[in-house]
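>>> Next come a sequence and a model predicted from it.
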Amino acid sequence: MILASKSPRRKEILNQLGFQLEIKTKDIEEVSEKENVVDQIKDISWKKVIAVAEENRDEYVVGADTVVEIDGVILGKPRTEEEAKNMLRSLSGRDHRVITAYSIVNLAKNIDITNAVESRVYFKSISEEEIKWYVESREPMDKAGAYGIQGLGSIFVDKIDGDFFAIMGFPINHFIKTLNNLGITIESLNKI
């Protein structure tokens, strides 16, 4: 299976289940003309995967995209430390939505599926000292919404409603159900 993502978290989640992964990515512009936020994320996920699948027609290609959304505003990966601090301030003491879309494509087998999983994350109030400490750790700089739920950012999370792994970047349970619907069993995972 080809993972069309450089995300170490996605690779780790899939490796834990025995997927034999080859990493191949294409640089695409991560924008969508879709109006609905969920449709936008699904579109971007699909674009990442199809760009790789077109050059690997006989292979299963999987990829994903994750965003944080609050008050209708999408928080992607921060470009600067100040942007990361502002994102964390906007999330402090509030709840927000995390949307992860994933796509699986095998052009030779006419498989082209994209789904999205939504979760809600509730943050405690974060002090300026905590924000400064966290941003200085550099952890938020490659994470949607400027935090990683599986790392140091976990100290900000009061509770979640939804799928922890989707918040982390790949909804593995949902993905396995999709594979099962395609007739791919857990026992055969390391063979695809």
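Received the coordinates, thanks. Because the structure is a prediction, the values reported are computed rather than measured. Numbering: from 1, shown residues only.

>>> Only C-alpha atoms from now on, for both contacts and neighbour counts.
Noted.

>>> can you point me to the longest helix in the protein?
helix 37-53 (DSSP state H).

>>> Can you list the neighbours in contact with that one?
4-5, 24-28, 30-34, 59-67, 74, 99-107, 114-116 (C-alpha atoms under 8 Å, 6 or more residues apart in numbering).

>>> which residue sits farthest out from the middle of the protein?
Residue farthest from the centre of the chain, counting by C-alpha atoms, centre = their mean, is Glu129 at 27.9 Å.

>>> Spell out the secondary structure type for that residue.
With DSSP: H, G, I helix; E, B strand; the rest coil as the basis, the three-state label of Glu129 is helix.

>>> centre of the chain versus whichever strand or helix holds Ile99, how much separation?
Element membership for Ile99, per DSSP states H and E: strand 95-106. Between the mean C-alpha point of strand 95-106 and the mean C-alpha point of its chain there is a distance of 6 Å (C-alpha atoms, centre = their mean, to the nearest Å).

>>> Repeat that for stretch 179-192.
Taking the mean C-alpha point of stretch 179-192 and that of its whole chain, the gap between them comes to 21 Å (C-alpha atoms, centre = their mean).

>>> how big is the angle separating the longest helix of the chain from strand 95-106?
Here helix 37-53 runs at 30 degrees with respect to strand 95-106, directions being taken by axes from the mean of the first three to the mean of the last three C-alpha atoms, to 10 degrees.

>>> before we go on, here's another structure to hold up against the first:
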Amino acid sequence: MPSFLTTEPVILASASASRRRMLEAAGVEVHAEAARVDEEEMKLSGKAAGMTPPEVAEALADLKASKLARKYVAGYVVGGDQMLECDGRWFDKPADRADAASHLRLLSGRTHTLYSAVVVFHNGARVWHHIDHATLTMRTLTDAFIERYLDAAGDAVLSCAGAYQVEGLGAQLFNRVRGDHFTIQGLPLLPLLDFLRVRHVLPA
């Protein structure tokens, strides 16, 4: 069982196992609940409106947190989201193995950017947000390696944009990474912990 330092549970407006693990490993007691929002519609409308990837990541994080903030008014509700952009193209989570292989071929040998946003609501109002980014250069991948990687990684690749988890087998895909490791995993954790300390949810 994890050891928690928080004075009260934090509500994570997400079904992301990765974000929950990060928070719990850092001593944050988490109540996780998926905020059912139409992410695809938000991304399409955002792109049509000329929004940038970090703006869309923030808008999605805000949408998730605001939805659960109506239910957990007195709590600290955390929403997070991430966008992957490469050469002007946005990448979503792959739909299936064939889609994952296609994403890896498109990212192979190129540098892409991950934008991670976090938004916090309290007492029904947005009280804090933060956006960070990281750049990752994927080595040139052969089709044979892509197939072997997908065999080893299994369905886990379908839960993340880019078809990788850099904290696991996804590390094999890269020859250069610049940025915060937590941001790459989908949550700017250290600024969020700072905010929770300011609000006395975590000890200073």
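Looks like it arrived, so ask away. Because the structure is predicted, anything quoted here is derived from the model rather than measured.

>>> how far away is the residue mapped onto the residue farthest from the centre of structure 1 from structure 2 from Phe91 of structure 2?
In the superposition onto structure 2, Glu129 of structure 1 corresponds to Ala144 when matched by TM-score structural alignment. According to C-alpha to C-alpha, to the nearest Å, Ala144 of structure 2 stands 22 Å off from Phe91 of structure 2.

>>> ok, now Ser159 of structure 2?
From Ser159 of structure 2 over to Phe91 of structure 2 the distance is 12 Å, taken as C-alpha to C-alpha.

>>> Asp81 of structure 2 too?
Relative to Phe91 of structure 2, Asp81 of structure 2 is positioned 13 Å away (criterion: C-alpha to C-alpha).

>>> go on, Ala163 of structure 2?
Relative to Phe91 of structure 2, Ala163 of structure 2 is positioned 10 Å away (criterion: C-alpha to C-alpha).

>>> Those two - which one has more neighbours?
More neighbours sit around Ala163 than around the other of Ala163 of structure 2 and Phe91, counting by other C-alpha atoms under 10 Å; the figures are 27 against 18.

>>> The residue nearest to that one when sequence neighbours are not counted in helix, strand or coil?
The spatial neighbour of Ala163 of structure 2 that comes closest, neighbours along the chain excluded (C-alpha to C-alpha, 6 or more residues apart in numbering), is Val157 at 4.4 Å. At Val157 of structure 2, secondary structure determined by three-state DSSP is helix.

>>> how about Val157 of structure 2, what's its partner in structure 1?
Using TM-score structural alignment as the criterion, the counterpart of Val157 of structure 2 in structure 1 is Pro140.

>>> before we move on, the earlier item: identify the contacts common to Ala163 and Phe91 of structure 2.
Taking C-alpha under 8 Å, 6+ apart as the contact criterion, the residues that touch both Ala163 of structure 2 and Phe91 are His103.

>>> Can you get me a residue count around the counterpart of Ile50 of structure 1 in structure 2?
With TM-score structural alignment as the matching criterion, the partner of Ile50 of structure 1 in structure 2 is Ser66. Number of residues near Ser66 of structure 2 (other C-alpha under 10 Å) recorded here: 25.

>>> Please report the distance of Ser66 of structure 2 from Ile11 of structure 2.
Here the distance between Ser66 of structure 2 and Ile11 of structure 2 works out to 12 Å (C-alpha to C-alpha).

>>> do Thr135 of structure 2 as well
Thr135 of structure 2 is 29 Å from Ile11 of structure 2, by C-alpha to C-alpha.

>>> Looking at the two, which one has more neighbours?
Set side by side, Thr135 of structure 2 and Ile11 give different neighbour counts by other C-alpha under 10 Å, the larger being at Ile11 (22 against 19).

>>> Help me confirm that the more buried one comes into contact with Gly75.
Yes - the criterion here is C-alpha atoms under 8 Å, and Ile11 of structure 2 meets it with Gly75 at 6.9 Å.

>>> Please, which helix or strand holds Tyr149 of structure 2?
Remark: Tyr149 of structure 2 resides in helix 143-153, with elements defined by DSSP H and E.

>>> Skip ahead from that helix and say which helix or strand is next.
The C-terminal neighbour of helix 143-153 of structure 2 among helices and strands, as given by DSSP H and E, is strand 174-178.

>>> can you list contacts of that next one?
For strand 174-178 of structure 2, contacts defined as C-alpha under 8 Å, 6+ apart pick out Ala134, Thr135, Leu136, Thr137, Met138, Arg139.

>>> Which residue range of structure 1 does it align onto?
Applying TM-score structural alignment, one finds that strand 174-178 of structure 2 aligns to the residue range 157-161 of structure 1.

>>> Can you give me the neighbour number for Met42 of structure 2?
Counted by other C-alpha under 10 Å, the residues lying close to Met42 of structure 2 total 16.

>>> that's a helix at it, yeah?
Yes - with three-state DSSP as the criterion, Met42 of structure 2 is located in a helix.

>>> That one and Val56 of structure 2: what is the separation?
The separation that Met42 of structure 2 has from Val56 of structure 2, given C-alpha to C-alpha, amounts to 8 Å.

>>> If anything else comes up later, I'll come back, but that's it for now.
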